[in-house]
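A.B. asks: next comes the sequence, and after it the predicted model I'd like to discuss.
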Amino acid sequence: MSTLREVLEKHVHDGPVPGAVGLVARDGRAEVLAVGGAGTDDGTPMARDSVFRIASLTKPVTAAAVMTLVEDGRIALDDPVAPWLPELAEPVVVRTPDAPADDVVPASRPITLSDLLTSRAGYGFPSDFSLPAVRLLFDELKQGSPQPRGVLPPDAWMDTLSRIPLLSQPGREWLYNTCSDILGVLVARVAGQPLPEFFAERIFAPLGMNDTGFAVPAEKLGRFTGLFRPGADGGVELVDAPAGQWSAMPDFPSGAGGLVSTADDLYAFARMLLGEGTLEGRRLLTPASVRQMTTDHLTPAQREASGLFTEGQGWGFGGSVDVDTTAPWNVPGRYGWVGGTGTTAHIVPATGTAAILLTQLEMTGPTPPLPMRDFWQYAADA
């Protein structure tokens, strides 16, 4: 069996990944390793506390924030969201997926909180990004790769969303990404405070996630990594430097992909989900709420039609759930997700396992790249 060092160095020293931090833990004991460089001009080496753009690993955090409001009794899973999101009070749906965006019919029922948590509200990405209603998500809402400085503020963003039709009727189809951004706006409105403040107060401070947020303060920029994409001839190209997009608070704090974090902060979040982290003797979320988050809510037909799940996965709240062992690294019940910036974090509730891999090399599509697959295999075998 390979060691964690061998798994990481295979893709850093012998491959295109500039650097990586890997963490694999079971029963509260963590193995952590940093290899390579942070991808900065001064040649800073990668470190355990290096800060990364975690992209879609934001989604489980947003789902957890929603569940704190559910536990507070401020909103329920079956509640329509229109009282807080009046922009979605009268949604319309394109008549067929490939229809023009103005060829619409009324939605068959209101959008509920459960629809948003399971990404089945009717907004988001199918396998075909060229559909007219989907193109509007990219062109008008700037959905896709995180661009903190290029997105409208929440109220203007929601006003724009209100003029974009649903791609499918509420509850019918799993569609990626957009529902988590809507949830971020919903959390702020239900809580009556900006999303970064709510996350800091209800999630980050209680769990000791001191390096997680929607921007990197000046005193921490020395630990912030560069972001790269695969370039020509096996090399890499810089996408964003430490002093770039995440060096100031964005107008739109993205609940789908806006956070930065570290391996240890994400491990603190994972330990909370595993029931190992407590707050003065009580859990951040009840076991029942965690079970709801980490349980697959899709039908077999919805999993089959999703277009993005090809390796035995369903979807919980904010993350995927392994439902079979199609891939050798799948573990039934494994919950978590991947980030397009080259990040991945999962837990296995049955074994108390957490596995976190942070790199700075963007994914080129929905299929997880080889470094993630090798890391998952190592974690499954550990």
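C.D. replies: Happy to help now that I have it. Worth saying up front: this structure is predicted, and the values here are computed from it rather than measured.
A.B. asks: can we go C-alpha only for contacts and neighbour counts from here?
C.D. replies: Will do.
A.B. asks: wait, Ser247 sits on Ala218?
C.D. replies: Yes. Counting by C-alpha atoms under 8 Å, Ser247 touches Ala218, with 7.2 Å between them.
A.B. asks: from Gly192, how far off is Leu361?
C.D. replies: 36 Å (C-alpha to C-alpha, to the nearest Å).
A.B. asks: which one of Ser247 and Ala218 has more residues nearby?
C.D. replies: A side-by-side neighbour count of Ser247 and Ala218, using other C-alpha atoms under 10 Å, places Ser247 first with 19 against 12.
A.B. asks: from Leu357, how far off is Arg373?
C.D. replies: 11 Å.
A.B. asks: neighbour count: those two, which is higher?
C.D. replies: For Arg373 versus Leu357, neighbours defined as other C-alpha under 10 Å are more numerous around Leu357 (26 against 15).
A.B. asks: am I right that that one sits in a helix?
C.D. replies: No. Per DSSP: H, G, I helix; E, B strand; the rest coil, Leu357 lies outside any helix segment and is strand.
A.B. asks: that one against Val21, yeah?
C.D. replies: Yes. Leu357 is within contact range of Val21, at 5.9 Å (criterion: C-alpha under 8 Å).
A.B. asks: overlap in contacts, these two.
C.D. replies: Ala263 (C-alpha atoms under 8 Å, 6 or more residues apart in numbering).
A.B. asks: which parts of the stretch 101-250 of the chain are helices?
C.D. replies: 113-117, 132-139, 154-161, 178-191, 195-199, 205-207 (DSSP state H, counting those that start in this stretch).
A.B. asks: can you tell me the SS state at the residue positioned nearest the centre of the chain?
C.D. replies: Central residue of the chain (C-alpha atoms, centre = their mean): Ser56, 2.4 Å from the mean position. Secondary structure, three-state DSSP: Ser56 is helix.
A.B. asks: alongside the first one, take a look at this:
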Amino acid sequence: MKIAKPDKLGFDGSRLARIDALLKERYIDSGKLANTQILLARDGEIVHFGSQGPAREGGKPVDEGSLFRVASMTKPITSIAFMMLVEEGKVAIDTPVHHVLPEFKDIGVFNGGGGDVPFGTLPTAEPMRMVDLLRHTSGLTYGFQYRSNVDAAYRAGKIDNWHGNHDLDGFVGALARLPLEFSPGTSWNYSVSTDVLGAVVQRVSGLPLADFFATRIFAPLKMHDTFFAVPADKIDRLTDCYAFVPGANGSKGGRVMYDRGAESLWANMPKLVSGGGGLVSSALDYHRFNTMLLNGGELDGARLVGRKTIDLMTMNHLPGGSDLSRMSKSLFSEAANAGTGFGLGFAVNIDVARSMIPGSVGEYYWGGMFSTAFFVDPVERLTMVFMTQMSPSSTYPIRRELKTLIYSALT
């Protein structure tokens, strides 16, 4: 790995050093996190790469070969896959979802019921369109939201269980038998929308989703360490994964083992291939994806989408130019609501002042449930990948802290 001198790329090296110091003192030494890894780049050149802590309990430190469950950082990759098909003229952003997934043709909106009482429904005001899947205005939800009778039905049916009863087609069929929480386009809710988008990619392309990713995205970008199931010859590089349980484990700050790298569920291909959250990757691989985005859809001669497609994806597509603080019904997402719009697969910074974090208008980003995160700032030509493995991602304000330190190091 080549790491550029900070002053060459417009950074103060002593201020960049604050990043690793904060991560060590506040998170590693305190036991809150087992490990951290951060990659910062400008114009595609890596300017800072820091790794701390063991990859596995009692094992060697994390390094550039370590693999992490990136969870919802899968979503932008699925969104790019869909836009590749749009560019081929096989589907459009405003195509009604039921034109590709006919299971959704007669889906209605919740109007009472749940549990032992049959759901009542009302017709949707407008059909669910592909744009609603891309920007999470579909009316779908997540079982872990714990806010409605609809998400309770997701949990009862284990609909979004990757190792459960459903493959991707069965998942779509099960969802279509339940009502939407709201009429598409009227609200924003973090949801299985991108998993449904993965089913769209699979049906439109005629390829299994994992094969489309492997052949059309990962191979051209040389992302050789990104997959839905970790190959046997790479499983030794998969890090341990933790969950936060308040009051548990004393000095380890409440972290308990969630998935042990040596015995991981991610060693086996799931029945439900999740375009919303299933991937494992490395910081270097995701850096290549970020750089492709920053370059307008191209990396090292491999073009996935056109420059104007990236421009379109990273605009705010919420109706009426709204933001999440006004449209969100979600109890949880990977974005702060204030000053945040949503594009076609990414949260988008539309008001830096309201976010109260340094940044740029037009910066886009997302994260994963295990506290991983990335952002792309096309104004400063700056990208970041942050890796760790702690669920939920709301446990610590680490993303806000990292952004503050990163932007404060620019000269």
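C.D. replies: It's in. The model shown is predicted, which means the values in this text are computed figures rather than measured ones.
A.B. asks: quickly list what's touching both of Ser247 and Ala218 of the first structure.
C.D. replies: With C-alpha under 8 Å, 6+ apart, Ser247 of the first structure and Ala218 have no common neighbours.
A.B. asks: what ranges does the stretch 151-300 of the first structure have for its strands?
C.D. replies: 227-230, 236-240, 260-261 (DSSP state E, counting those that start in this stretch).
A.B. asks: returning to what we had before: give me the aligned partner of the residue nearest to the centre of the first structure over in the second structure.
C.D. replies: Using TM-score structural alignment, the partner of Ser56 of the first structure in the second structure is Ser72.
A.B. asks: try Glu219 of the first structure
C.D. replies: Looks like Glu219 of the first structure aligns to Asp233 there (TM-score structural alignment).
A.B. asks: that match and Met315 of the second structure, how far apart?
C.D. replies: 40 Å.
A.B. asks: look at those two and report which has more neighbours.
C.D. replies: Between Asp233 of the second structure and Met315, counted using other C-alpha under 10 Å, Met315 has the larger neighbour count: 21 against 7.
A.B. asks: ok, the more buried one touching Ala347?
C.D. replies: No. With contacts defined as C-alpha under 8 Å, Met315 of the second structure does not count as touching Ala347, sitting 9.3 Å away.
A.B. asks: still on that earlier bit, more neighbours: which of Leu361 and Gly192 of the first structure?
C.D. replies: More crowded of Leu361 of the first structure and Gly192, by other C-alpha under 10 Å: Leu361, with 25 against 10.
A.B. asks: wait, doesn't that one sit right on Gly226?
C.D. replies: No. Using C-alpha under 8 Å as the test, Leu361 of the first structure is too far from Gly226 to be in contact (9.0 Å).
A.B. asks: corresponding residue for Gly173 of the second structure in the first structure?
C.D. replies: Using TM-score structural alignment, Gly173 of the second structure pairs with Asp159 in the first structure.
A.B. asks: residues contacting the closest residue in space to that match that isn't next to it in sequence?
C.D. replies: Using C-alpha to C-alpha, 6 or more residues apart in numbering and skipping residues adjacent in sequence, the residue nearest Asp159 of the first structure is Glu87, 6.3 Å away. Applying C-alpha under 8 Å, 6+ apart to Glu87 of the first structure gives the contacts 158-159, 161-162.
A.B. asks: equivalent analysis for Leu175 of the second structure, please.
C.D. replies: Counted by C-alpha under 8 Å, 6+ apart, Leu175 of the second structure has contacts 154, 159.
A.B. asks: again, only using 10 Å
C.D. replies: 103-104, 107, 140-141, 153-154, 157, 159-160, 192, 196 (C-alpha atoms under 10 Å, 6 or more residues apart in numbering).
A.B. asks: next: Leu382 of the second structure.
C.D. replies: For Leu382 of the second structure, counting by C-alpha under 10 Å, 6+ apart, the contacting residues are 9, 40-46, 290-291, 294, 363, 375-376, 406-407.
A.B. asks: helices of the stretch 251-382 of the first structure, start to end?
C.D. replies: With DSSP H, counting those that start in this stretch as the criterion, the stretch 251-382 of the first structure has helices spanning 263-273, 287-293, 300-305, 370-381.
A.B. asks: those: which one's closest to Phe214 of the first structure?
C.D. replies: Nearest of the helices of the stretch 251-382 of the first structure to Phe214 of the first structure, taken as C-alpha to C-alpha: helix 263-273 at 13.8 Å.
A.B. asks: matching residues in the second structure for that closest one?
C.D. replies: Using TM-score structural alignment, helix 263-273 of the first structure pairs with 283-293 in the second structure.
A.B. asks: from Gly306 of the second structure, how far out is whatever residue of the second structure lines up with Thr341 of the first structure?
C.D. replies: When the second structure is aligned by TM-score structural alignment, Thr341 of the first structure is paired with Phe370. Look at Phe370 of the second structure and Gly306 of the second structure: by C-alpha to C-alpha, they are 31 Å apart.
A.B. asks: out of these two, which sits in the busier spot?
C.D. replies: Using other C-alpha under 10 Å as the criterion, Phe370 of the second structure and Gly306 rank with Phe370 on top: 23 against 15.
A.B. asks: right, and that one touches Cys241 too?
C.D. replies: Yes. Look at Phe370 of the second structure against Cys241 with C-alpha atoms under 10 Å: they come within range, at 7.8 Å.
A.B. asks: intersection of neighbour lists for the two?
C.D. replies: With C-alpha under 10 Å, 6+ apart, Phe370 of the second structure and Cys241 have common neighbours 68-69, 388-391.
A.B. asks: tell me the one of those nearest Met84 of the second structure?
C.D. replies: Among those, and counting by C-alpha to C-alpha, the member closest to Met84 of the second structure is Arg69, at 24.5 Å.
A.B. asks: for that closest one, list the residues it contacts.
C.D. replies: When contacts are taken as C-alpha under 10 Å, 6+ apart, Arg69 of the second structure is in contact with 226-228, 238-241, 266, 277-282, 368-372, 387-389.
A.B. asks: ok, now with 8 Å
C.D. replies: By C-alpha under 8 Å, 6+ apart, the neighbours of Arg69 of the second structure are 278-281, 370, 389.
A.B. asks: map Gly206 of the second structure across to the first structure for me.
C.D. replies: Checking TM-score structural alignment: Gly206 of the second structure goes with Gly192.
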